[in-house]
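Participant: Pasting the sequence and the predicted model now:
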Amino acid sequence: MAKDAVIITSGGMDSTTLLYEYKDEIALAITFDYGSTQNGRERVCAVTHCQRLGIKHIIIPLEFMHRYFKSALLETADDIPEGNYDDENMKSTVVPFRNGIMLAIACGIAESNGLKRVMIANHAGDHAIYPDCRPGFIQAMSQAMQNGTYEGIKIFAPYTSISKADIARHGKRLGIDYSETYSCYKGREKHCGKCGTCRERREALREAGIVDTTEYECDDPQS
């Protein structure tokens, strides 16, 4: 199959799974540095996997988001809420229109390189919390990209209707070592184990039947 796609990859579980699952179709991987608390730790993972797969990888700075956007994810580790991954707890971590900005840039890069698709790893578990992960947004953004490019570039988002545990099951079949991915919103050397993303990560790996070798600062309350 032709390598006709750009992928947005953070170095987290979801985009790393997408990277491996569709590696034969990816011509270019993009990681955006927008100054979030976990951005640096994730970025190291993204570089590692792209180098391993021989996929060209670029990092694009979006420093303006850290300067002008309001989100706990753009503040300090102490601003990140702890507890369950739910609407009330995680809403403060929304970076306004983050996926819209990233998809627009990736679309321009795709057209500049003669590519036809932009891959993104949003999933069903994000829908309630993050508006720019929802099916309606992805569909509308894809239509806007098609209308706004000569090549009719589209979004390819195959995980939109499945859960993070389902994604982990894909990764299990692919043999992905998820200890080489990073999720924690606090951005420390080890995953905190207490924030919503750490809890979601633990739950997904447990549901997928994957032994979790991630290093956490605290024990799993459900173990």
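Facilitator: Great, that's in hand.
Participant: going forward, measure contacts between C-alpha atoms and count neighbours the same way
Facilitator: Fine.
Participant: which ones are touching Phe69?
Facilitator: By C-alpha atoms under 8 Å, 6 or more residues apart in numbering, the residues touching Phe69 are 95-96.
Participant: wait, what's in contact with the residue nearest to Asp4 when sequence neighbours are not counted?
Facilitator: Distances taken as C-alpha to C-alpha, 6 or more residues apart in numbering place Leu115 nearest to Asp4, at 4.8 Å, with adjacent residues excluded. For Leu115, the contacting residues are 4-6, 153, by C-alpha under 8 Å, 6+ apart.
Participant: try this one side by side with the last:
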Amino acid sequence: MKAITLLSSGLDSVAALAIAAESLEIEMALTFDYGQRACRREIEYSRKVCEHFGIEHRVIKLDWLAEITHTSLVNREEEVPALSLEDIDEAAPTAITEASAKAVWVPNRNGVMLNIAGSFAESRGCDYLVVGFNEEEAGTFPDNSLDYVEAMDHAFSYSTQNGVRVLAPLIKLGKTEIVKKALEVKAPLEYSWSCYHGEETPCRKCESCVRRARAFKNAGVKDPLLERSGI
């Protein structure tokens, strides 16, 4: 069975790739450039992850998506929300995390990416699209949910001749469980980039950084990325 993976270099996509690679032949990884702040870093780290697994890496530019996106993940004139550990509840969304999600929402981003990846998968005879969707983020990002995965599978049953399916190995996991599973399968987390910003080191203040920091703390291990960076 063959698959194409959507790879942002984030904790979730790197963990999902490592898990899927144990049982599937990963044909290619796709990284999308839609003008996001961390784009350069995501491409750099995704390339290193692909070198680790020995798989083809392709970057897809979506300039038009950057043009129509006005939230802070793309628009540098808007401020990315900074959160604390106390602002985040792993089990359920809060008013603060709902506002944070709204501030970084990109119009139909996952829908666009999955449909592009579906075209690649069908053309290469691949059965699956591997994604890092997970239960924790599904609370504020509905396009990370099991319902969304099932809806996309239904759509692909019509739009692809080979019935491409979405494989989300983290769909029932929170971030702490993801870290533990990623370490178990020896995912190259030293080259996983979760920060919404693209500086030399993670900001450790955006929601994605805070969720990641808490997950490694709960798992009782140091973040390999920070360790490699000497932080």
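Facilitator: Yep, that arrived. Given the structure is predicted, the values throughout are model-derived calculations rather than measurements.
Participant: about what we covered before: kindly indicate whether the residue nearest to Asp4 of structure 1 is helix, strand or coil.
Facilitator: The three-state assignment at Leu115 of structure 1 reads coil, by DSSP: H, G, I helix; E, B strand; the rest coil.
Participant: Remind me what the strand ranked longest in structure 1 packs against, helices and strands.
Facilitator: Taking DSSP state E as the criterion, structure 1 has its longest strand at strand 26-33. The contact analysis (3 or more C-alpha pairs under 8 Å, 6 or more residues apart in numbering; DSSP states H and E) places strand 26-33 of structure 1 against strand 5-8, helix 39-53, strand 57-61.
Participant: Identify whichever of the ones you listed lies nearest to Ile138 of structure 1.
Facilitator: Ile138 of structure 1 sits nearest to strand 5-8 of all these, at 13.8 Å, using C-alpha to C-alpha.
Participant: element containing the aligned partner of Met152 of structure 2 in structure 1?
Facilitator: Per TM-score structural alignment, the equivalent position to Met152 of structure 2 in structure 1 is Met141. Per DSSP states H and E, Met141 of structure 1 falls inside helix 135-147.
Participant: superposed on structure 2, where does the very next helix or strand once past that helix end up, distance-wise?
Facilitator: Scanning forward in sequence from helix 135-147 of structure 1 by DSSP H and E, the next helix or strand is strand 154-156. Strand 154-156 of structure 1, aligned to structure 2 and superposed, deviates on average by 0.8 Å (mean C-alpha distance after the TM-score superposition for structure 1).
Participant: Report the aligned residue range of structure 2 for strand 154-156 of structure 1.
Facilitator: Going by TM-score structural alignment: strand 154-156 of structure 1 matches residues 165-167.
Participant: which residues sit against that stretch?
Facilitator: Under C-alpha under 8 Å, 6+ apart, the answer for stretch 165-167 of structure 2 is 127-131, 149, 152-153, 156.
Participant: neighbours around Gln161 of structure 2, how many?
Facilitator: For Gln161 of structure 2, the count of nearby residues is 11 (other C-alpha atoms under 10 Å).
Participant: pretty sure it contacts Ser123?
Facilitator: No. With contact defined as C-alpha atoms under 8 Å, Gln161 of structure 2 and Ser123 do not form a contacting pair (9.7 Å).
Participant: sorry, back to before: I'd like the contacts of stretch 165-167 of structure 2 as a markdown table, with neighbour count appended.
Facilitator: Formatted as a markdown table, the contacts of stretch 165-167 of structure 2 follow (neighbours: other C-alpha atoms under 10 Å):
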| residue | neighbour count |
| --- | --- |
| Asp127 | 20 |
| Tyr128 | 25 |
| Leu129 | 24 |
| Val130 | 27 |
| Val131 | 28 |
| Val149 | 19 |
| Met152 | 18 |
| Asp153 | 18 |
| Phe156 | 21 |
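Participant: ok, now which ones touch the residue of structure 2 positioned farthest from its centre?
Facilitator: For structure 2, the largest distance from the centre (C-alpha atoms, centre = their mean) belongs to Gln161, which lies 26.6 Å off. By C-alpha under 8 Å, 6+ apart, Gln161 of structure 2 lies in contact with Glu122.
Participant: hmm, try it at 10 Å
Facilitator: For Gln161 of structure 2, the contact set (C-alpha atoms under 10 Å, 6 or more residues apart in numbering) comprises 122-123, 125.
Participant: Present those residues as a markdown table; the columns should include distance to Pro224 of structure 2.
Facilitator: Listed next are these as a markdown table, based on distance: C-alpha to C-alpha, whole Å:
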| residue | distance to Pro224 of structure 2 |
| --- | --- |
| Glu122 | 35 |
| Ser123 | 36 |
| Gly125 | 35 |
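Participant: hang on, the earlier thing: tell me the residue in structure 2 aligned with the residue nearest to Asp4 of structure 1.
Facilitator: For Leu115 of structure 1, the residue aligned by TM-score structural alignment is Cys126.
Participant: Which of the helices and strands packed on strand 26-33 of structure 1 sits closest to Tyr85 of structure 1?
Facilitator: Nearest to Tyr85 of structure 1, of all those, is helix 39-53, at 19.1 Å by C-alpha to C-alpha.
Participant: Now that closest one on structure 2. Mean distance?
Facilitator: Relative to structure 2, helix 39-53 of structure 1 is 1.0 Å off (mean C-alpha distance after the TM-score superposition for structure 1).
Participant: who are the neighbours of that helix, in terms of helices and strands?
Facilitator: Counting contacts by 3 or more C-alpha pairs under 10 Å, 6 or more residues apart in numbering; DSSP states H and E, helix 39-53 of structure 1 packs against helix 13-21, strand 26-33, strand 57-61.
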